[in-house]
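Asks: What follows is a protein structure lacking sequence information:
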């Protein structure tokens, strides 16, 4: 019963999220001074935004937030509400991630956490793929047939991870069938997000 309530709650939030997170191709008046030359798309920061969340909303690689906006510090603690950040540029600045090399069987998802689809340019990067993480870093209770993993980062919740992975919360809970609760996600551990 709780899973259907969580899924229903996420579905209710999706239209609100989509309506409040939009990029623009018109350069806003308030923006960081040291953005990448040739910026073609911006997002105006809202109170409470994080680099991780913005990267997820707009499906851009997390590292691109920094390469396109050198004024943003490494811990992303200097985002300023109502100031725009660059989301894409042409030509690409150095350090811009355009693809990751795929490897066998398993996938680790990016740290981004998209909540709803928004109208943005199509992402140019692919989620990084790697071999299965070391067994001692996989959260207890993960099903053995798991093929895609997500590494838990600060601020992650079961709901945000399932949304980022594009999977139902019921699948997330079934694939991570353990005696731990969603309030007990171990930072740095890997959870299953795909079979």
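Replies: The structure has been received and is ready for your questions. Predicted model, so just to flag it, every value in this text is computed and none were measured. Residues are numbered from 1 along each chain as shown.

Asks: For the rest of this, base every contact and every neighbour count on C-alpha atoms.
Replies: Will do.

Asks: does residue 86 sit in a helix or strand, and which one?
Replies: Taking DSSP states H and E as the definition, residue 86 sits inside strand 84-89.

Asks: Downstream of that strand, the next helix or strand is which one?
Replies: strand 107-108.

Asks: elements contacting the strand holding residue 86?
Replies: Under the contact criterion of 3 or more C-alpha pairs under 8 Å, 6 or more residues apart in numbering; DSSP states H and E, strand 84-89 touches strand 39-44, helix 62-68.

Asks: In it, which residues are buried?
Replies: For strand 84-89, the neighbour count (16 or more other C-alpha atoms under 10 Å) marks 84-89 as buried.

Asks: what's the answer for stretch 160-171, then?
Replies: Result for stretch 160-171 [16+ other C-alpha under 10 Å]: buried residues 160-165, 168-169, 171.

Asks: got it, and stretch 12-19?
Replies: Residues of stretch 12-19 classed as buried by neighbour count (16+ other C-alpha under 10 Å): residue 17.

Asks: Output the longest helix belonging to the chain.
Replies: Longest helix of the chain, by residue count under DSSP state H: helix 2-20.

Asks: how close does residue 5 get to residue 108?
Replies: In this view, residue 5 and residue 108 are 27 Å apart by C-alpha to C-alpha, to the nearest Å.

Asks: For the two, work out which one has more neighbours and name it.
Replies: Legend: neighbour count by other C-alpha atoms under 10 Å for residue 5 and residue 108, higher for residue 108 (23 against 10).

Asks: Was I right to think the more buried one contacts residue 164?
Replies: No - counting by C-alpha atoms under 8 Å, residue 108 sits too far from residue 164 to count as a contact (11.6 Å).

Asks: before we go on, here's another structure to hold up against the first:
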């Protein structure tokens, strides 16, 4: 008689399994039990919730009174049906090879997969045979790794431990197999959402040789100079960039002066939608022989004032000026130019704490170049000090309206934006003040 085993799969199962084996019911060895909630109050809905059949649910819950369930009772959702004990009366007595009267034999019953019947020591000289009765089941060899994701193929001979960020396609590529093979050797749902962190899955069975072409992208590559790195990078990568919050393929490519096509060709595990970037992991953004294109304008660190006269003590890289008028104070000048009083005093270090020594008719600094974000559209003026990230639906008029500027000003600060404003680059920055 064989053991009957089935597996319940659900997204929250790892958090519920505590590695315990509970014998709650006669003939059932239960590994996981759970109580129904208000949405799973029938046998069928509860079984569906745990991805098992109604027949399997009833098999490991022999006393259940379907279709109704008790919300205060826990039911087995993952377990073994153990063979019932074999009684001694069902086993015929062994025959003696002697004609003398035989000594009665005692039987030993067991609930395990094998049953042994042994004779009681005899005081007679007759020879007795003590047959061994065993079940015909053959158990699969125990895996050499632990813990194991439930449902692993019994003939598995290669295993892989799930790490943070793993998905079915990534695990398959790392191990030189297809996603279909991975799912056929493991009970993994269609969305691949039930991979359990730090559990082992099956990645090989006898007769299947891993593909060297798939594995070569990671296994043959020299050790990167940065860490951690996303899998699937090319072996000759010589430039890296760390994925930041909000990054997409276009922002990564633009920041590094490469195209999205190049980025994806150097990082083969980035999917078509580019929605599987791993935060704070490095991706490849360059290989030998590829020179990145410049993405930002060069800004001089020391600019000659374009106005006169100026108050002494101004910042050497000042690129915006305002003339002191009668009645001006630092807060008035700051408000007029959209900056703070602290910035005014930082950029003009000869202005005292009370701001009482402004020189009437002289210019003071009210702006310095701001380090551009990345990536930026080409043609932006070097004096830009405020930026806007192009989003879906943006046009010149709604950007200008948002920042209280005219379309003419916007185009004068973004010189490569055409007259129809039809060439804004999604995910790139444009200038909204200079």
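Replies: Okay, I see it. Given the structure is predicted, the values throughout are model-derived calculations rather than measurements.

Asks: Work out the TM-score between the chains.
Replies: The TM-score (TM-score structural alignment, normalised by the length of the first structure) is 0.38; 111 aligned residues with a C-alpha RMSD of 4.7 Å.

Asks: quick revisit: now the helices and strands packed on strand 84-89 of the first structure as CSV including mean neighbour count and distance to residue 9 of the first structure?
Replies: Formatted as CSV, these follow (neighbours: other C-alpha atoms under 10 Å; distance: least, C-alpha to C-alpha, whole Å):
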stretch, mean neighbour count, distance to residue 9 of the first structure
strand 39-44, 20, 26
helix 62-68, 21, 26
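
Asks: Residue 163 of the first structure: which element?
Replies: Secondary structure assignment for residue 163 of the first structure, by DSSP H and E: helix 158-165.

Asks: Quick check: the gap between residue 54 of the second structure and residue 60 of the second structure.
Replies: To residue 60 of the second structure, residue 54 of the second structure is 10 Å away according to C-alpha to C-alpha.

Asks: hang on, the earlier thing: output the contacting helices and strands for the helix or strand following the helix holding residue 163 of the first structure.
Replies: Next along the chain after helix 158-165 of the first structure, taking DSSP H and E as the criterion, comes helix 169-175. When contacts are defined as 3+ C-alpha pairs under 8 Å, 6+ apart, helix 169-175 of the first structure packs onto helix 2-20, helix 158-165, strand 190-194.

Asks: For the helix holding residue 163 of the first structure, name the packing helices and strands.
Replies: In terms of contacts (3+ C-alpha pairs under 8 Å, 6+ apart), helix 158-165 of the first structure is packed against helix 169-175.

Asks: ok, residue 162 of the first structure to residue 40 of the first structure distance?
Replies: 30 Å.

Asks: so residue 170 of the first structure makes contact with residue 3?
Replies: Yes - taking contacts as C-alpha under 8 Å, residue 170 of the first structure lies within contact range of residue 3: 6.1 Å.

Asks: ok, back up a step: neighbour count winner among residue 54 and residue 60 of the second structure?
Replies: Each of residue 54 of the second structure and residue 60 has its neighbours counted (other C-alpha under 10 Å); residue 60 has more, 27 against 15.

Asks: The more buried one contacts residue 81, correct?
Replies: Yes - taking C-alpha under 8 Å as the definition, residue 60 of the second structure is a contact partner of residue 81 at 6.2 Å.

Asks: Show me whatever sits in contact with both of these two.
Replies: Counting by C-alpha atoms under 8 Å, 6 or more residues apart in numbering, the common neighbours of residue 60 of the second structure and residue 81 are residue 28.

Asks: that older thread, kindly reformat the helices and strands packed on strand 84-89 of the first structure as CSV containing distance to residue 11 of the first structure.
Replies: CSV is the format used below for those (distance: least, C-alpha to C-alpha, whole Å):
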stretch, distance to residue 11 of the first structure
strand 39-44, 23
helix 62-68, 25
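
Asks: tilt between the strand holding residue 86 of the first structure and strand 39-44?
Replies: Interaxial angle, strand 84-89 of the first structure versus strand 39-44 (axes from the mean of the first three to the mean of the last three C-alpha atoms, to 10 degrees): 150 degrees.

Asks: Now the residue nearest to residue 33 of the second structure when sequence neighbours are not counted: which helix or strand?
Replies: Of all residues not flanking residue 33 of the second structure in the chain, residue 76 sits nearest, at 4.1 Å (C-alpha to C-alpha, 6 or more residues apart in numbering). For residue 76 of the second structure, the host element (DSSP H and E) is strand 75-81.

Asks: just residue 216 of the second structure next, same as before
Replies: With DSSP H and E as the test, residue 216 of the second structure turns up in helix 212-219.

Asks: could you say what helices and strands that helix packs with?
Replies: On a contact count with 3+ C-alpha pairs under 8 Å, 6+ apart, helix 212-219 of the second structure meets helix 168-174.

Asks: who does the helix it packs on touch, helix- and strand-wise?
Replies: Helix 168-174 of the second structure sits against helix 179-184, helix 212-219, with contacts defined as 3+ C-alpha pairs under 8 Å, 6+ apart.

Asks: ok, the residue nearest to residue 33 of the second structure to residue 15 of the second structure distance?
Replies: Distance, residue 76 of the second structure to residue 15 of the second structure, by C-alpha to C-alpha: 16 Å.

Asks: Residue 241 of the second structure too?
Replies: Residue 241 of the second structure sits 34 Å away from residue 15 of the second structure, going by C-alpha to C-alpha.

Asks: And these two? Which one has more around it.
Replies: Legend: neighbour count by other C-alpha under 10 Å for residue 241 of the second structure and residue 15, higher for residue 241 (18 against 8).

Asks: close enough to count as contact, the more buried one and residue 284?
Replies: Yes - with contact defined as C-alpha under 8 Å, residue 241 of the second structure counts as touching residue 284 (6.6 Å).
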